[in-house]
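J.: Here is my input; please provide its structure:
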Amino acid sequence: MAAVVIGEALTWVGTPYRHQGSRKGVGCDCLGLLLGVWRVLYGAEPETTGPYAADWAEAGGEDRFLDAAMRHCLAKPLAGLCAGDLVLFRWRPHLPAKHAGIMVGPDRFVHAYQGSAVVVSALVPQWRRRIAGVFSFPTV
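T.: Okay, here's the model as predicted:
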């Protein structure tokens, strides 16, 4: 399963960043990247997200991203982080998770980078300490 997730995630590299987008090669944000990969794996999105503002996580205070991941994916301990896993980030300990990526190696992940595109980044300490949750995609 991990190889399929990684393979699909890597095909999104270079897709321009577009808030609320989820179309490979056209535009996506980090949620759109996850939804696009999910559609390839399972045929449809797990739930409708509806419109959301760029600051949605700070404005509502709810941890909607983390809650949705818990509903649809399998939670894992941070120590079990591996390629093919979904990883959620929060910018500060008291804020909800707001960013996501897909691990493509032991220390590298694919994510939609605001102001740029879908890129592969190193999971450097600055990213690692912001991890809010680790999840595996459900088995097809």
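
J.: only C-alpha atoms for contact and neighbour calcs from this point on.
T.: Fine.

J.: which residues of this structure fall in strands?
T.: 22-23, 27-28, 74-76, 86-89, 99-105, 108-112, 118-122, 131-136 (DSSP state E).

J.: would you list those strands in a markdown table and tack on distance to Ala9 and mean neighbour count?
T.: Formatted as a markdown table, the strands of the chain follow (distance: least, CA to CA, whole Å; neighbours: other CA atoms under 10 Å):
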| stretch | distance to Ala9 | mean neighbour count |
| --- | --- | --- |
| strand 22-23 | 12 | 20 |
| strand 27-28 | 12 | 24 |
| strand 74-76 | 18 | 17 |
| strand 86-89 | 11 | 24 |
| strand 99-105 | 7 | 25 |
| strand 108-112 | 7 | 25 |
| strand 118-122 | 9 | 20 |
| strand 131-136 | 14 | 22 |
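
J.: run this one through as well so I can compare:
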Amino acid sequence: MNISKKILLLCVPFLLAACGSAPKQVATKVNSKPKHVARSVKPVRISHIDRDQGAQELMLHSMSLIGTPYRYGGSDTSTGFDCSGMIQFVYQNALGVALPRTARDMAAASRPIDPSRLKTGDLVFFNTGGSSKYSHVGLYIGNGEFIHAPSRKGVIRTEKMSNPYFAKRFIGAHTFFN
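T.: As a prediction, the model looks like this:
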């Protein structure tokens, strides 16, 4: 075995260990009790795009994805999407706006709004029993409906906000628009 293969074999365990070692939370001590502090997420505010025109673009891009398969961790049309991957993809492709990757971080980067003020292009968050309060996200498309990538039934589809499953788990509306 040549020297470069030996070096590669020695490095592989360290590279693999590094992949899973990035901390998601930092533990700090406050009054001798551990407190978990989430990593900071920069706010995203859209003020350079006309709200109505941006909303229309978001809706059109998201509707073109209906029927695309669900895939955990997915973020493109060739392999499928999970809920936050779909939102991230639509905002990037429709408006050129980069969003955080997870539903939790999208909630942190956006601005909460009263659900009665929901407009097309806003985000709707749900607690579907995941490890985070914000375990599912959809894009509001108007008329009491949203589009999302659910793991159940496996494809991107629209849903009514009044659907009993989602109505019971709805935890908030947010926007990136000013």
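
J.: Any idea what the TM-score comes out to?
T.: In this superposition the chains share a TM-score of 0.73, using TM-score structural alignment, normalised by the length of structure 1; 122 aligned residues with a CA RMSD of 2.4 Å.

J.: quick one on the thing from earlier: so which of the strands of structure 1 comes closest to Ala44 of structure 1?
T.: Nearest of those to Ala44 of structure 1, taken as CA to CA: strand 22-23 at 12.4 Å.

J.: average distance between that closest one and structure 2?
T.: Following the fit onto structure 2, the mean deviation recorded for strand 22-23 of structure 1 is 0.7 Å by mean CA distance after the TM-score superposition for structure 1.

J.: okay, that strand sits on what stretch of structure 2?
T.: Counting by TM-score structural alignment, strand 22-23 of structure 1 lines up with residues 75-76 of structure 2.

J.: re the thing from before, select, out of the strands of structure 1, the one closest to Pro16 of structure 1.
T.: Taking the strands of structure 1 one by one with CA to CA, strand 27-28 is closest: 4.7 Å.

J.: And the contacts of the closest one?
T.: With CA atoms under 8 Å, 6 or more residues apart in numbering as the contact definition, strand 27-28 of structure 1 has outside contacts at 15-22, 112, 118.

J.: which one of the residues you listed sits closest to Trp38 of structure 1?
T.: Closest to Trp38 of structure 1, out of all of those and judged by CA to CA, is Ser22, at 10.6 Å.

J.: so that closest one makes contact with Val37?
T.: No: when contacts are counted by CA atoms under 8 Å, Ser22 of structure 1 is not listed as touching Val37 (9.2 Å).

J.: about what we covered before: now the strands of structure 1 in TSV, with distance to Val4 of structure 1?
T.: Formatted as TSV, the strands of structure 1 follow (distance: least, CA to CA, whole Å):
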stretch	distance to Val4 of structure 1
strand 22-23	18
strand 27-28	20
strand 74-76	17
strand 86-89	13
strand 99-105	11
strand 108-112	14
strand 118-122	17
strand 131-136	12
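
J.: Please name whichever of the ones you listed is nearest to Glu47 of structure 1.
T.: With CA to CA as the yardstick, what comes closest out of these is strand 22-23 (13.8 Å).

J.: Show me what that closest one is packed against.
T.: helix 30-42 (3 or more CA pairs under 8 Å, 6 or more residues apart in numbering; DSSP states H and E).

J.: Which elements pack onto the helix it packs on?
T.: Contact here means 3+ CA pairs under 8 Å, 6+ apart; on that basis helix 30-42 of structure 1 packs against helix 2-11, strand 22-23, strand 99-105, strand 108-112.
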